[in-house]
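1. what follows is a predicted structure for the sequence shown.
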Amino acid sequence: MHAWPASEVPALPGKGRDLQIHDTATQGTITLAPGPVARIYVCGITPYDATHIGHAATYNAFDLVQRVWLDTKRQVHYVQNVTDVDDPLLERALRDNQDWTELAERETALFREDMTALRMLPPQHYIGAVEAIPGIVPLVERLRDAGAAYELDGDTYFSVEADPHFGGVSNLDAEAMRLLSAERGGDPDRPGKKNPLDPMLWMAARPGEPSWDGGSLGRGRPGWHIECVAIALDHLGMGFDIQGGGSDLAFPHHEMGASHAQALTGEFPMAKAYVHAGMVALHGEKMSKSKGNLVFVSALRRSGVDPAAIRLALLSHHYRADWEWTDEVLAEAVARLERWRAAVSRPDGIPADALVEEVREALANDLDAPAALAAVDRWVERQIATDGDDESAPGLVSRTVDALLGVAL
């Protein structure tokens, strides 16, 4: 599966700072100082509706991570998946009388268009769950043969007790895990499971549903968590720098994935930091496909909204915060974009070297994008109010906003 084209990232004078970021597992801020190549895995979409503002906010957060690392003169090895076979996708295809593969391909293509328009840097490896199945089957067999998995009526389940570190990503108690498991694709009440929290690794073929050769597992399809584990281990290995996604993935997805990987390899941890973006609401409720309260990036673009304004709207909220999308949020972003473009369109300007460092400092501090925007706002206000004589300043501001915030002025 191919990703989307990369926009050029301008080079800035000097060098950026190492990233300090909030880690869900330790519930504190840690400093990440990767080697020459920083490694990040971000969980991708299930392509039956793409791309709403909640998605965009999540991918914007991890785009900022890439930009901070690139500014430190590191390379970034970024991997993202597409869950292109899953119950919600199959259910939507059945509801709309569509072929599930055509639905997945269409919505993935639209996602690529949205990411390109928003100037999100693409992953080096963009992998669909279906294409990963040949690598998933051996992992499930290894877990089973090691006693970390078991069969139940033809399905194969992972035993959470096989990982002594289980629970260390989300830091939730058993009852909270059980409730979230039921809400987020698990089956804690299925009779015969060793532990209600045990997640499915391989689902035996069901009538009318797609299935693949699972070797000794029989025909079927993979569970949700093992898909990401297989892709991450194949392309990044253990101990990569960031496992990222929305806050609703901390449990069960990232918790289970970490346990799968740790049981497979005997190594800990799967990722150095588990980083989660907040949820975006609309009319007082979390934006979600199940509720249908969605604002789509593609619809905003079709209505004539500049993608740079959409991006500024996302950047105006801290990535870990839960917030609400409103017409006012977008209007403020549109106005900010107009002010910034007017300021950098002047032939001369006030010096901007300090601004570069302010933006760098803000983003290195747990991706504090609102603080970075405020720094640019201050420069813009002075630029409009003062006659500067630095011919290089407007260009430097434009390059800084592009390189570090992904906004083209």
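-> Sure, I can see it.
2. only C-alpha atoms from now on, for both contacts and neighbour counts.
-> Will do.
3. please, which helix or strand holds Ser259?
-> helix 255-265 (DSSP states H and E).
4. other residues contacting that helix?
-> With CA atoms under 8 Å, 6 or more residues apart in numbering as the contact definition, helix 255-265 has outside contacts at 139, 142-143, 148, 158, 160, 162-163, 165-170, 199, 225-226, 228-229, 233, 238, 268-271.
5. among these, which are in helices?
-> Among the contacts of helix 255-265, the residues falling in helices (DSSP state H) are Leu139, Arg142, Leu143, His225, Ile226, Cys228, Val229, Leu233.
6. presented hereafter is structure B, for comparison with structure A:
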Amino acid sequence: MTVRLYDTQAQALREFAPADPGNVTMYVCGPTVQSGPHIGHVRAALSFDILRRWLAHRFGRVTFVRNVTDIDDKVLANATPEEPWWALAYRMELEFTQAYTSVGILPPTYEPRATASIPQMQELISRLIDAGHAYAASGDVYFDVRSWEAYGSLTRQSVDAMESAADADPRGKRDPRDFALWKGAKDGEPADASWASPWGTGRPGWHIECSAMSRRYLGPEFDIHGGGLDLRFPHHENELAQSTAAGDGFARYWVHNGLVTVGDQKMSKSLGNFLLAADILDEFDPLVVRYALASAHYRSNLDISPSTFAEADAALDRIRSFQARVARIDAPFEWSAERPETDAEPENLFVLPAAFAAAMDDDLGVPQALAAVHETVRRGNAALDAGDTDAASIAAWQVREMTGLLGIDPTAPQWQRGAAAPATEALDVLVRTMIDQRADARANKDWASADRIRDAIAAAGIVLEDGPSGTHWSLENG
């Protein structure tokens, strides 16, 4: 078993070997909570949720940290007299949590807020000043980019080719590319958005927050740092520089997910194609949303089109239909953690299909892994058609294991909630009544009535399947 990940810094696939084989350590940049999540935020979090699940499967334990940036220029700008910055940040944090939970993203091991690690940020800044890589000026503290020869190594840029850092007032900068570690308090800013420091009252810069929080919760060196491609520069470049300049090993692998586009265009409020997570989750089944967002390779851009969620729904229906067929066979499959009982249990059959494992090991190849899921569904359906219940049960066990690792198992309890259940139950009562009426008509040799009922059911998009255990129904294409 060899897991390979694309390391953005190396710009190559690398064999993944955690520093502690029994505990993978991951830090992922979480949201800046100045406003609610859009669908790109959810796709990014989902990418690392699937990576986390797979690494836990392969290595047994993952310590996963995802931060919340609750103090930032944008948070302060969006605050109002009626809703202070800290209240806005908390309300938006809850919206992100709700969106993540809706699509089955596991909660992080630790989810620190930036405002809870101010002392650790100040300690890191002091180390950088003492090492000659940072300087205080006019109440601010800046990182001296020219003092660190490795600056630019993540994105392979030279300092002279970089744009000026626009993250702070340049009033005391030695070089326009120097970035802020500490921002002195300004007139008009809320008093409770500042903290005392050796350099004057103020607040941390954005970049120093993640360096301090990752060190606090994972130590000076950890396995994986993740985030969106849009964070590589300047955020991740600056994190890497300040942490390594302070003497920390920092991230051993850098993993970045692709972005979401709409109609092949970047999401933009001015273009009217800005997809809020709440709107998408109100319109579509959250399981469908999860499948749709996971279906493209995590490093590629995902374009959202009118067919995106319909295609995901149809794919899930194929899985649901197979699972329902297996549950109805004479020796029904037990939906539990145990393997199904069969007349013969060759040990090598009760493993993940090789194509699925190979795809996931190869830089988290979810599209190929989904192909393996659907091939197993096809094989299981063929076994059912042939009356081979042992092979069907084994296939169903494999499908459940694969979809469980991807977080898309339709039988999982988390996907059984919602308003659809009562509607499905009501439809089931009506269809079964018609099935019973058709059976009575056939028993009485009233073929005209039986055909009329059958045609009415078919016209409603419902497929009947007659078998030894009775007649069962499903939605067409389901």
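-> All right, it came through fine. Given the structure is predicted, the values throughout are model-derived calculations rather than measurements.
7. that older thread, now restrict the contacts of helix 255-265 of the first structure to buried residues only.
-> Taking 16 or more other CA atoms under 10 Å as the criterion, what is buried in the contacts of helix 255-265 of the first structure is 139, 143, 148, 158, 160, 162-163, 165-167, 169-170, 199, 225-226, 228-229, 238, 268-271.
8. in the helix holding Ser259 of the first structure, what counts as buried?
-> Neighbour-count burial for helix 255-265 of the first structure, with 16+ other CA under 10 Å as criterion, is recorded at Glu255, Met256, Gly257, Ala258, Ser259, His260, Ala261, Gln262, Ala263, Leu264.
9. what does the third one correspond to in the second structure?
-> By TM-score structural alignment, Gly257 of the first structure lines up with Glu239 in the second structure.
10. any idea how far its match lies from Glu375 of the second structure?
-> Distance of Glu239 of the second structure to Glu375 of the second structure, given as CA to CA, to the nearest Å: 43 Å.
11. repeat for Asp72 of the second structure
-> From Asp72 of the second structure to Glu375 of the second structure the distance is 48 Å (CA to CA).
12. tell me which of the two has more neighbours.
-> Asp72 (19 against 16; other CA atoms under 10 Å).
13. the more buried one pairs with which position in the first structure?
-> Under TM-score structural alignment, Asp72 of the second structure pairs with Asp86 in the first structure.
14. which residues of the stretch 201-350 of the second structure fall in helices?
-> Along the stretch 201-350 of the second structure, the stretches classed as helices by DSSP state H, counting those that start in this stretch are 206-218, 237-245, 277-283, 286-294, 308-327.
15. check which element follows the host helix or strand of Arg378 of the first structure along the chain.
-> Here Arg378 of the first structure is covered by helix 369-385, with elements defined by DSSP H and E. Next along the chain after helix 369-385 of the first structure, taking DSSP H and E as the criterion, comes helix 393-405.
16. now the angle between helix 369-385 and that next one, please.
-> Per axes from the mean of the first three to the mean of the last three CA atoms, to 10 degrees, the angle that helix 393-405 of the first structure makes with helix 369-385 is 170 degrees.
17. any idea how far helix 393-405 of the first structure is from the middle of the chain?
-> With CA atoms, centre = their mean, to the nearest Å as the basis, helix 393-405 of the first structure stands 25 Å off its chain's centre.
18. from the contact counts, what lies against that helix?
-> Packing contacts for helix 393-405 of the first structure, counted by 3 or more CA pairs under 8 Å, 6 or more residues apart in numbering; DSSP states H and E, involve helix 53-71, helix 327-344, helix 353-364.
19. what sits up against stretch 165-182 of the first structure?
-> By CA under 8 Å, 6+ apart, stretch 165-182 of the first structure touches 24-26, 160, 187-188, 196-197, 250-252, 254-256, 258-259, 274.
20. out of these, which are buried?
-> Neighbour counting with 16+ other CA under 10 Å marks 24-25, 160, 187-188, 196-197, 250-252, 254-256, 258-259, 274 as buried within the contacts of stretch 165-182 of the first structure.
21. wait, is Arg14 of the second structure part of a helix?
-> No. The assignment for Arg14 of the second structure, made by DSSP: H, G, I helix; E, B strand; the rest coil, is strand rather than a helix.
22. what's the strand or helix carrying Ala458 of the second structure aligned against in the first structure?
-> For Ala458 of the second structure, the element it lies in under DSSP H and E is helix 447-459. Using TM-score structural alignment, helix 447-459 of the second structure lines up with nothing in the first structure.
23. against Thr32 of the second structure, how distant is the match of Gly257 of the first structure?
-> Per CA to CA, Glu239 of the second structure is found 16 Å from Thr32 of the second structure.
24. try Gly228 of the second structure
-> Distance of Gly228 of the second structure to Thr32 of the second structure, given as CA to CA: 13 Å.
25. again with Phe284 of the second structure
-> Taking CA to CA as the measure, Phe284 of the second structure and Thr32 of the second structure are separated by 25 Å.
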